[in-house]
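> Quick check, what structure comes out for this input:
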Amino acid sequence: MKLLLKISERLALIVLLIGGVGMIMSTFLGVADVVGTQVLNVPVPGPRELTESTMVLIVFGALTFAQIRRAHIRVEIAYLAVGPRFRAVMDVVTDVAAIIFFSLIAWQGLLEAQYSMKIGEATSGLIRFPLWPARFTLVAGASLIILRLVLDLIIDCGRIRSGEPQPAPSI
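Next comes the predicted model:
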């Protein structure tokens, strides 16, 4: 269990860092395009297409990392007003709902990725980027957060029995 937690944390951190690099690249490319278009009258080809493709990595890297830190939005006033056992029950309900939600995203994303690869779907524009890698990235990102949610579900079920508070995030 501890090994799986460590692996999921490392993967989430790697995906978060890659997403951060993608965001920096998108930012610089966007600025270069604006300056090129407005100042030099020479637009940079491909910033929109690159940004569309890296958004999936940026979002899903952050989602899994936020789950590890238990930093998703919740009604703190209600959560903090109850004891540790009832907090664990609330966390279990949240974990199950999120597992269902991201499982549906992964399932439909996989179908879309397979279809996109089959038809050779690509972005429109000066530079044509294939869309199937971003769609498979979505499936991988959803699968990573599902893995983390399942691990958290196991921990939270144990917290219901023991009455222990939520463990502090390690990263």
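> rest of the way, CA atoms for contacts and neighbours
Will do.
> what are the ranges of the helices in the chain?
Assigned by DSSP state H, the chain shows helices spanning 2-38, 47-68, 76-79, 84-119, 132-162.
> Kindly reformat those helices as a markdown table and extend each row with distance to P169 and mean neighbour count.
Formatted as a markdown table, the helices of the chain follow (distance: least, CA to CA, whole Å; neighbours: other CA atoms under 10 Å):
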| stretch | distance to P169 | mean neighbour count |
| --- | --- | --- |
| helix 2-38 | 10 | 16 |
| helix 47-68 | 6 | 20 |
| helix 76-79 | 17 | 10 |
| helix 84-119 | 15 | 17 |
| helix 132-162 | 11 | 20 |
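> any idea how far the residue lying closest to W107 once chain neighbours are set aside is from D152?
Spatial nearest neighbour of W107, chain neighbours left out: V139 (7.7 Å); criterion: CA to CA, 6 or more residues apart in numbering. As judged by CA to CA, to the nearest Å, V139 and D152 stand 20 Å apart.
> do I7 as well
I7 is 14 Å from D152, where distance means CA to CA.
> now the other sequence, so there's something to compare against:
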Amino acid sequence: MLSLIHAISRGSVWITGALLLLSAVLVGSEVLMRNFFHYSFGGVDEISSYIFAIGVAWSLAFTLLSRAHIRIDLIYGKLGPRWRAALDILSLACLLAVTGLLFQQALETTLTSYEIGARSNTPLGVTLWVPQTLWTAGLGFFALVQLYLLVSIVRLFIANNVRQITALSGVKSMDEEIEDEIDEAKA
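As a prediction, the model looks like this:
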């Protein structure tokens, strides 16, 4: 199951990267067209905003699985492995609670936009529930990944397998960070 989750999150990051690159090309073209030809495509900033929001939502799961979310580990490194595992569980549970609230609000916003037929108040007049659905789905996927990881690491904690918890959700060590950078440089 974890390999499927990794594959989906990795695919979403690649798609997000491609969309962000497209967005950068659109914005760059828009700037050049305005400066040299006094012509504007119109709506590029709006489309870029949707791409950014959707991309961030769909990239959060990959960041979590890569153990790349920013965490303050002032005390974490000084604790024993079992305490660190307990903090990993606590931090993931807190993140899930926040994501759950964000997902709930996003879902309500999307449903309301759909019910009232809301459109953006721009020349494009985008039907808002469409980009909001993609954004909400990304947040939902992030929440599901967190829930799966939380259940997995709680089971590992009960089985006293703290080494595996660290591999799944712990703060990366300096050696792991260096190894990741070397691997990226080789690729």
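> TM-score for this pair?
Overlay of the two chains. TM-score (TM-score structural alignment, normalised by the length of the first structure): 0.88; 166 aligned residues with a CA RMSD of 1.7 Å.
> what sits against the spatially most central residue of the first structure?
Nearest residue to the geometric centre of the first structure (CA atoms, centre = their mean): F60, 1.4 Å. Residues in contact with F60 of the first structure, defined by CA atoms under 8 Å, 6 or more residues apart in numbering, are V15, L16, L138, G141, A142, I145.
> between the residues you listed, which is closest to L126 of the first structure?
The nearest member of these to L126 of the first structure, counting by CA to CA, is L138 at 24.4 Å.
> I51 of the second structure maps to what in the first structure?
Mapped onto the first structure by TM-score structural alignment, I51 of the second structure lines up with T54.
> end-to-end on stretch 114-131 of the second structure?
Distance between the two ends of stretch 114-131 of the second structure: 11 Å, counting by CA to CA.
> Near Y39 of the second structure, how many other residues are there?
Other residues within reach of Y39 of the second structure, judged by other CA atoms under 10 Å, total 12.
> which residues touch the aligned residue in the first structure for it?
Using TM-score structural alignment, the equivalent of Y39 of the second structure in the first structure is V42. Counting by CA under 8 Å, 6+ apart, V42 of the first structure touches G36.
> can you check the one 5 residues further on too?
With contact taken as CA under 8 Å, 6+ apart, P47 of the first structure is in contact with S26, L29, G30, D33.
> wait, what's in contact with the alignment partner in the first structure of L96 of the second structure?
Superposed on the first structure with TM-score structural alignment, L96 of the second structure falls opposite I99. The contact partners of I99 of the first structure, by CA under 8 Å, 6+ apart, come to I146, L149, V150.
> The match of I51 of the second structure and S103 of the first structure, how far apart?
T54 of the first structure sits 21 Å away from S103 of the first structure when distances are taken as CA to CA.
> what does R128 of the first structure give?
Taking CA to CA, one finds R128 of the first structure at 30 Å from S103 of the first structure.
> cool, V56 of the first structure as well?
Counting by CA to CA, the separation of V56 of the first structure from S103 of the first structure is 16 Å.
> now do R135 of the first structure
15 Å.
> do A81 of the first structure as well
Per CA to CA, A81 of the first structure is found 31 Å from S103 of the first structure.
> do T137 of the first structure as well
From T137 of the first structure over to S103 of the first structure the distance is 14 Å, taken as CA to CA.
> Next: I24 of the first structure.
Distance, I24 of the first structure to S103 of the first structure, by CA to CA: 30 Å.
> Same question for I127 of the first structure.
33 Å.
> same thing with S143 of the first structure?
8 Å.
> Same check on S162 of the first structure?
29 Å.
> And for the nearest residue to T123 of the first structure once chain neighbours are set aside, the neighbour number?
Spatial nearest neighbour of T123 of the first structure, excluding adjacent residues (CA to CA, 6+ apart): F129 at 5.4 Å. Burial of F129 of the first structure is recorded as 18 neighbouring residues (other CA under 10 Å).
> The aligned partner of V151 of the second structure in the first structure and K2 of the first structure, how far apart?
With TM-score structural alignment as the criterion, the equivalent of V151 of the second structure in the first structure is I154. Distance of I154 of the first structure to K2 of the first structure, given as CA to CA: 12 Å.
> got the end-to-end distance for stretch 111-127 of the first structure?
25 Å.
> What is the corresponding segment of the second structure for it?
Taking TM-score structural alignment, stretch 111-127 of the first structure hits residues 108-124 over in the second structure.
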